[in-house]
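**Q** please work out how this folds:
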Amino acid sequence: MTDALDDIAAILERTGDYRVLRRLGPFVPPAAEPDEPTFVGLILDTETTGIDVTADEVIELGIIKFEYGASGRIYRVLERFNQLHQPSIPIPEAVVRLTGITDADVAGQRIDDAAVEALAAEARVVIAHNARFDRQMCERRWPVFVSRNWACSCHQIPWRAEGHEGMRLGHLLADHGRFHNGHRAIDDCEALLAILARPLRTSGRLAFTALLEAARRPTVRLWASDAPIALKDRLKDRNYRWSPRRRCWYVDLDEEQIEIERTFLSREIYRGTLPSGLPADRFTARDRFSNRADPEA
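**A** Below is the predicted model of the structure:
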């Protein structure tokens, strides 16, 4: 039956009037012995009771542990981990609708903290598709994640420049002719691993190679202290964000962009006179996306 359905799908696609999405299965790397130094990485996803990183709880944790080379090639899946956890409150109805996880599913369930700590202990990098959220959720529960390097596959790969309209996992997967059971932790991990192992549309580089390069680069957060409120739209157009905690506009940049940005601020925002000692914070993968680096946390 599978062969017959594949034949039908191929006929539909050849017409040019149809696109057929095929269900994504577990990721199987191409058989190849590493010819370069290898490391251990984790793909991680959480399902939670809400989006407040200071108060909400993890109800499902999915992790895929894998071996990769410095080049970004993925060689082996080492372990898959997926567990549910009963939170201290009933799961909100909106979360049930999104994930399909019910109070009955998590009743009496608890994530094995020791197993999570062991998985994370040897990881060179932890990857999540929204690392700002997942990292802060995980650090609250499992301190081992505080000292790990993190990368964000959503925001550290130039998806739009590579020909993709959306950055959501489902959109990226559909662009590759696949679909999955979204908003379940291990399924999202499988989807992300499959996407990272593929070449990017425009550059042809492996997606994971691009992510590793971005994660390895230090970034600088430049603060536009005392910028005139009347010029906020100009800053927003330049991708500045507002920090309610510091009540200041900021932008994250690669180090080589700093002088270009200072020139822009001097000319367009401060009318030719750049304030002395304009604040700038330097981040690496060790603290990027954590609450230590989040101005809104």
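**Q** only C-alpha atoms for contact and neighbour calcs from this point on.
**A** Fine.
**Q** all the helices of this protein, in order from the start?
**A** Here the chain has its helices, by DSSP state H, at 2-14, 93-99, 103-106, 113-121, 131-141, 169-175, 185-196, 207-216, 232-237, 258-264.
**Q** highest mean neighbour count out of those helices?
**A** Mean neighbour count (mean count of other C-alpha atoms under 10 Å) peaks for helix 185-196 among the helices of the chain, with a mean of 24.
**Q** if you count contacts, what does it end up packed against?
**A** In terms of contacts (3 or more C-alpha pairs under 8 Å, 6 or more residues apart in numbering; DSSP states H and E), helix 185-196 is packed against strand 38-48, strand 58-69, strand 74-84, helix 169-175, helix 207-216.
**Q** tell me the angle that helix makes with strand 58-69.
**A** 30 degrees (axes from the mean of the first three to the mean of the last three C-alpha atoms, to 10 degrees).
**Q** show me how far helix 185-196 is from its chain's centre.
**A** 11 Å (C-alpha atoms, centre = their mean, to the nearest Å).
**Q** which residues are contacting that helix?
**A** 24-27, 43-47, 60-64, 80-82, 129, 169, 172-173, 180-182, 206-208 (C-alpha atoms under 8 Å, 6 or more residues apart in numbering).
**Q** could you also give me the structure for this next sequence, so I can compare it with the first?
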Amino acid sequence: MTTESAANLPDWVTCNLPIAQGIKGEIDRLCNLVHDSSGDQKLSYLMTLAHARDRLRNLGFRWSHYLRISDLSDLGKFMRSQAIKVEREIGVKFSVAQKPVGRANALFVDTETTGLGLDDEPISLAAVLTEIDCTSGRVVQEIASYHGFREPHCKISPGAFAVHGITKASLSGKEFDLMMFVCLFQSANICIAHNASFDARMIHRILPRDSYTAQWACSCWDVEWPSLGNRKLDTISEALGIHRTTPHDAMADVRTMMNALQLEKHEGGTYLLSLLSRASAARKLASF
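**A** The predicted structure is shown next:
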């Protein structure tokens, strides 16, 4: 991320540049301390250095579209050489292998549309970008959110109107904030939606698939929900005791999905953890 490119990005993206620079400075300082120390002190500095390296690697993964982390192979060679010295000096073996931090950026998404057909379009989009802990299945923090509306180029079907109650007249002249839209998707490592194949298809009417790298996971089919009559969000939220103030409002549905996924299953672990363990899109998250 350069200063020039950062000028056109929201603060929740650009704030990661000084964070990365801070960790890089910490790594440089620790390398000097490791080099100049011996015995138990060298081991202590080496452990701290390994953790700093893994944090930088994780940050680079989470914000890979915007951050370019330099090659860490030379750092790895230095750490291995110092680990050998530690073993010789105090007889302690220390593995400098990269350890996953287990944090990722998850984008929870919902759309309201003109209908279900191939020619239908999104008219409302809600998205919440979060940092998640992949080992606990918990949302660590919300990073950014967006809820916008768009005037479609086709009619809103009676069936769709009966669900969300949005009229074409109420959408006159409205457009999605494409800059925000693009930043959210390019900042995500995984996109989660309830019936993801449908929401992804609608998103791609606005945002080309090759403009972001995150894969999709489905909270409808990739989660081991309780045995219910169906997997509708209404049914799931009612069964789990989640109050919905405005069903079929895109942002309300995103919040409901997030709340449901963070609940504990009877056998332990959250439903989000269940999704992360089952969804093929989530498999590589565990290595960072």
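**Q** coming back round to it: looking at the helices and strands packed on helix 185-196 of structure 1, which is closest to residue 122 of structure 1?
**A** Proximity to residue 122 of structure 1 (C-alpha to C-alpha) singles out strand 38-48 among those, at 6.7 Å.
**Q** what residue of structure 2 matches up with residue 64 of structure 1?
**A** In structure 2, the residue paired with residue 64 of structure 1 according to TM-score structural alignment is residue 128.
**Q** and the gap between that match and residue 197 of structure 2?
**A** 18 Å (C-alpha to C-alpha, to the nearest Å).
**Q** so stretch 149-156 of structure 2 corresponds to what in structure 1?
**A** The alignment of stretch 149-156 of structure 2 onto structure 1 (TM-score structural alignment) spans residues 84-91.
**Q** what does the matching stretch contact?
**A** By C-alpha under 8 Å, 6+ apart, stretch 84-91 of structure 1 touches 49, 57-61, 102-103, 105-111.
**Q** apply 6 Å and report the result again.
**A** Identification of contacts with stretch 84-91 of structure 1 by C-alpha atoms under 6 Å, 6 or more residues apart in numbering yields 49, 59-60, 106-107, 109-111.
**Q** what is the nearest of these to residue 14 of structure 1?
**A** Residue 14 of structure 1 has its nearest neighbour among these in residue 60, at 40.4 Å by C-alpha to C-alpha.
**Q** which residue in structure 2 aligns with residue 151 of structure 1?
**A** Using TM-score structural alignment, the partner of residue 151 of structure 1 in structure 2 is residue 217.
**Q** quick one: that match from residue 276 of structure 2, how far?
**A** On the measure of C-alpha to C-alpha, residue 217 of structure 2 and residue 276 of structure 2 end up 8 Å apart.
**Q** what's around the closest residue to residue 79 of structure 1 other than its chain neighbours, how many residues?
**A** Once flanking residues are discounted, residue 79 of structure 1 sits nearest to residue 65: 5.0 Å by C-alpha to C-alpha, 6 or more residues apart in numbering. Burial of residue 65 of structure 1 is recorded as 21 neighbouring residues (other C-alpha atoms under 10 Å).
**Q** surely residue 65 of structure 1 and residue 78 touch.
**A** Yes: assessed by C-alpha atoms under 6 Å, residue 65 of structure 1 is found in contact with residue 78 at 5.3 Å.
**Q** from residue 23 of structure 1, how far out is residue 179 of structure 1?
**A** Residue 179 of structure 1 is 5 Å from residue 23 of structure 1, by C-alpha to C-alpha.
**Q** and if you look at residue 96 of structure 1?
**A** In terms of C-alpha to C-alpha, residue 96 of structure 1 sits 23 Å off from residue 23 of structure 1.
**Q** same check, this time on residue 191 of structure 1
**A** 10 Å.
**Q** again with residue 87 of structure 1
**A** From residue 87 of structure 1 to residue 23 of structure 1 the distance is 31 Å (C-alpha to C-alpha).
**Q** which one's more surrounded, these two?
**A** residue 87 (20 against 12).
**Q** which residue is the nearest non-sequential neighbour of residue 89 of structure 2?
**A** residue 39 (5.7 Å).
**Q** residue 142 of structure 1 maps to what in structure 2?
**A** Using TM-score structural alignment, residue 142 of structure 1 lines up with residue 207 in structure 2.
**Q** go on, residue 281 of structure 1?
**A** For residue 281 of structure 1, no residue is aligned by TM-score structural alignment.
**Q** need the contact list for residue 281 of structure 1.
**A** Residue 281 of structure 1 neighbours (C-alpha under 6 Å, 6+ apart): 220-221.
**Q** since that was my last question, I'll sign off now.
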